[in-house]
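Novice: Here's my sequence, what's the structure:
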Amino acid sequence: MRRERQSDAVLISSLSHTRPPGRPHRHDRLSRFDSSGENASDRLGRTSSYLRRETRLGSLNKQDQDTTSKDYKKMYAEALQENEHLKSRLQDSKQELVNIRSQLDKLAQRQDLLAEKSTMLETEKKDKQALEKKVSGMEEEMKVLTELKTDNQRLKDENGALIRVISKRSK
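Specialist: Model prediction:
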């Protein structure tokens, strides 16, 4: 509103400086009327009506400014409230993001543990199979060894019998 009144004042002042040729300024006409004998009460009536009109316009402008300022205050309060609401939502979202990230980290750790366990299980299975192969190989060797021992014992017994037979004949 203030800008409008200022622009109106600038417009009026610019119009008063640009008068058509042959036309006197407004104050020139007033002074001419004064010299022509216009009475002061007419001039005061015009001035007072002008003042009343300006006062009414001023009060209307003030009411508009009050309403506008109240509207701005209301809009400001609403904007603050909305900002607070959005800040709380943002904070909640950040907290939720932190929780989700921690859950994701836990799941990744579990998967790593499971992967490690599965590789350990695979390694253990391979080790077990290798040990079983060794055991079966050793069992076969044990069988061969027992067979060799029995053959060795049998040969010792035969050798002892042969030595006795030879010693009886040589006597």
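Novice: Please make it C-alpha for all contacts and neighbour counts, starting now.
Specialist: Will do.
Novice: Select the longest helix from the protein.
Specialist: For the chain, the helix with the greatest residue count under DSSP state H is helix 40-169.
Novice: Please list all residues in contact with the residue nearest the centre of the chain.
Specialist: Note on the chain: the residue nearest the mean C-alpha position is Lys94, at 6.3 Å, using CA atoms, centre = their mean. By CA atoms under 8 Å, 6 or more residues apart in numbering, the contact list for Lys94 is empty.
Novice: To compare with the earlier structure, here is another sequence to fold:
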Amino acid sequence: MNPADFRAAGTEMEKNECEDQDSDDRSLNKQSIRERRRPKERRRGTGIIFSTQDDEDEVDGNEEVKETRHERLSRLEAATNPSTSDSSYSESASGRSSAYSRRENRLAALSSRAEEESNRDYKKLYESALSENQKLKSKLQEAQLELADIKAKLEKAAQQKQEKTSDRSSMLEMEKREKRALERKLSEMEEEMKILTELKSDNQRLKDENGALIRVISKLSK
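Specialist: Presented below is the predicted three-dimensional model:
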């Protein structure tokens, strides 16, 4: 087989491979579009179509398919026309570099967006936790004040009870002293009554003796 036939056979094989790959890419692209179009159809009732991450990935996939197709067509053209192979490979390399750059930029943008959303979520969580902590702190302060009030009331009640007990003890002691004093006074009065009874008896006896003497004197004087 001469070089021309070998080049023609290689070109035909690569062309068939490119057509098969294009057919597969179109099938995958149509399936991806059908699958990712469903969320939009469900939102169509509001009249607003939202752009999601799947839509952006769909656009990126279409661009990559176009770039891959362009690159393969460039290789096919280079194989059929050797005079333009250098410029075609240069354009292909430039296209790949541009595609990689765009992909890196998209990945960087997605990473930055994810980081911003993550920071926003952390900020919301921090603010929510701070608010909840403040509420718990306020409730704790209220509970401490209520506990201090109850403790003060208990101390006051105990003090009043102690004072009442002390007053009652004092009253009981005073009553005991008064009772003992009355008992002593009663005993003294009983002793005085005994003395008075004896004195009364002596006085009656003296009266009787005095009457007898008076009668004796009157008889003697006669």
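Novice: about what we covered before: the residue nearest to the centre of structure 1 and Leu44 of structure 1: what is the separation?
Specialist: Going from Lys94 of structure 1 to Leu44 of structure 1 by CA to CA, to the nearest Å gives 72 Å.
Novice: which position in structure 2 aligns with Glu96 of structure 1?
Specialist: Alignment note (TM-score structural alignment): Glu96 of structure 1 maps to Glu146 of structure 2.
Novice: Next, count neighbours for that match.
Specialist: 12 (other CA atoms under 10 Å).
Novice: roughly how far out does the longest helix of structure 1 sit from the chain middle?
Specialist: Distance of helix 40-169 of structure 1 from the chain centroid (CA atoms, centre = their mean, to the nearest Å) equals 17 Å.
Novice: quick one: it to structure 2 mean distance?
Specialist: Comparison of helix 40-169 of structure 1 with structure 2 after fitting gives an average deviation of 1.7 Å (mean CA distance after the TM-score superposition for structure 1).
Novice: Counting neighbours, what do you get for the corresponding residue of structure 2 for Lys156 of structure 1?
Specialist: When structure 2 is aligned by TM-score structural alignment, the residue opposite Lys156 of structure 1 is Leu206. When neighbours are defined as other CA under 10 Å, Leu206 of structure 2 has 12 of them.
Novice: Ser218 of structure 2 versus Leu206 of structure 2, what's the distance?
Specialist: Leu206 of structure 2 is 18 Å from Ser218 of structure 2, by CA to CA.
Novice: Equivalent analysis for Ser187 of structure 2, please.
Specialist: Distance from Ser187 of structure 2 to Ser218 of structure 2, by CA to CA: 47 Å.
Novice: What of Met13 of structure 2?
Specialist: Distance of Met13 of structure 2 to Ser218 of structure 2, computed by CA to CA: 194 Å.
Novice: So between these two, which is more surrounded?
Specialist: Using other CA under 10 Å, the more surrounded residue of Met13 of structure 2 and Ser218 is Met13, with 13 against 10.
Novice: still on that earlier bit, roughly how far apart are the residue nearest to the centre of structure 1 and Glu84 of structure 1?
Specialist: 15 Å.
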